[in-house]
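# The amino acid sequence is not available; the structure is as follows:
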């Protein structure tokens, strides 16, 4: 897998966390950089761990599906991409458009951030499963996903007030398109190698 593909996967995996961070930043009165970095570290660590877990599960099944592993990677990445696009196209509930003023500390409690980070990283576990069937160093991919998420969440919280209405769920749509393109690229590379 090329370095560009790994970077694109890292960016795609961080888009849903970015969208969640924008929402958190928009709900806060004045996000501070240390709070945004703390959230980025929590999200990034979780987002880096979940593909490792998925990869381990996928490796356990790899010998049974070696002949069609590229199709599994293509199907999983494509399905995740479509799911992210659909989620990004769904209208937000009316009451979510205008967040109620809340205490900023509530948005930065460790368990609240960890639960949100886990919810946005489920797709990274599925990507880890699909990568188990490919010749890729999972440690590098997990590190790139974690670093991209750290950066995107930190930026998302800091820019949340300004970007909340502008970007919102569009980030998920972009991430979904990237995953579909990466999955198609994997399938294309394998089929070209076979031909």
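Perfect, thanks for sending it. Computed from a predicted structure; not experimentally measured. Numbers count the residues shown, from 1 in each chain.
# only C-alpha atoms for contact and neighbour calcs from this point on.
Noted.
# Now do the helices in this structure.
Taking DSSP state H as the test, the helices found in the chain are 3-27, 33-62, 69-89, 94-97, 104-107, 110-119, 122-131, 138-163, 170-194.
# Now render these as JSON lines, adding mean neighbour count.
Shown next, in JSON lines, are the helices of the chain (neighbours: other CA atoms under 10 Å):
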{"stretch": "helix 3-27", "mean neighbour count": "24"}
{"stretch": "helix 33-62", "mean neighbour count": "21"}
{"stretch": "helix 69-89", "mean neighbour count": "20"}
{"stretch": "helix 94-97", "mean neighbour count": "9"}
{"stretch": "helix 104-107", "mean neighbour count": "14"}
{"stretch": "helix 110-119", "mean neighbour count": "17"}
{"stretch": "helix 122-131", "mean neighbour count": "25"}
{"stretch": "helix 138-163", "mean neighbour count": "23"}
{"stretch": "helix 170-194", "mean neighbour count": "19"}
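# Second structure follows, compare the two:
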């Protein structure tokens, strides 16, 4: 669905797609750096209800649809892109878990700042 929707939007964003990607990534990174400075220790935990799970499922679906939109901005076959995305997700997830287990508590809130900078 996202892939076909992206085909229709491609002509609208063709001229400034690199700036759009830059602004989105810059905004996410800036928010991560900002949040790394807020040392709110009293974070409330919420119960995981059906309503929360439904909202998370909708958010995940919207994220996947946005990823489908971006596939049209690149000159690559969708099957190849899915394989590359899956492979890189597996590798980087493994590396992230390994780094997290090695860093322990010495990295703490600096990890979020590092993620925002990257």
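Right, received. Where do you want to start? Quick caveat: nothing in here was measured; it's all calculated off a predicted structure.
# OK, contacts around the residue lying farthest from the centre of the second structure?
In the second structure, counting by CA atoms, centre = their mean, residue 42 sits farthest out from the average C-alpha position, at 25.6 Å. Contact analysis of residue 42 of the second structure by CA atoms under 8 Å, 6 or more residues apart in numbering lists nothing.
# again, but for residue 144 of the first structure
Residue 144 of the first structure neighbours (CA under 8 Å, 6+ apart): 6-7, 10, 48.
# now, which of these sits nearest residue 93 of the first structure?
residue 10 (28.8 Å; CA to CA).
# ok, and the closest non-adjacent residue to the closest one?
In space, and not counting its chain neighbours, residue 10 of the first structure is closest to residue 145: 4.0 Å by CA to CA, 6 or more residues apart in numbering.
# neighbours around residue 66 of the first structure, how many?
12 (other CA atoms under 10 Å).
# residue in the second structure matching residue 163 of the first structure?
When the second structure is aligned by TM-score structural alignment, residue 163 of the first structure is paired with residue 107.
# what does stretch 111-118 of the second structure rub up against?
Under the contact criterion CA under 8 Å, 6+ apart, stretch 111-118 of the second structure has outside partners 28-36.
# and these, which two are the farthest apart?
28 and 36 (12.4 Å).
# Identify the contacts common to the two.
Going by CA under 8 Å, 6+ apart, no residue sits against residue 28 of the second structure while also sitting against residue 36.
# could I get the contacts of residue 144 of the first structure as TSV with distance to residue 117 of the first structure?
Output for those, formatted as TSV (distance: CA to CA, whole Å):
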residue	distance to residue 117 of the first structure
6	21
7	20
10	15
48	11
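# and which of those is nearest residue 190 of the first structure?
Of all the contacts of residue 144 of the first structure, residue 190 of the first structure sits closest to residue 6, with 16.5 Å by CA to CA.
# Give the equivalent position in the second structure for that closest one.
Checking TM-score structural alignment: residue 6 of the first structure goes with nothing.
# my read: residue 6 of the first structure touches residue 141, true?
Yes. Residue 6 of the first structure lies in contact with residue 141 (CA atoms under 8 Å); the separation is 6.0 Å.
# quick revisit: can I get the contacts of stretch 111-118 of the second structure in a markdown table with distance to residue 118 of the second structure?
Formatted as a markdown table, the contacts of stretch 111-118 of the second structure follow (distance: CA to CA, whole Å):
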| residue | distance to residue 118 of the second structure |
| --- | --- |
| 28 | 11 |
| 29 | 8 |
| 30 | 10 |
| 31 | 13 |
| 32 | 10 |
| 33 | 10 |
| 34 | 14 |
| 35 | 15 |
| 36 | 14 |
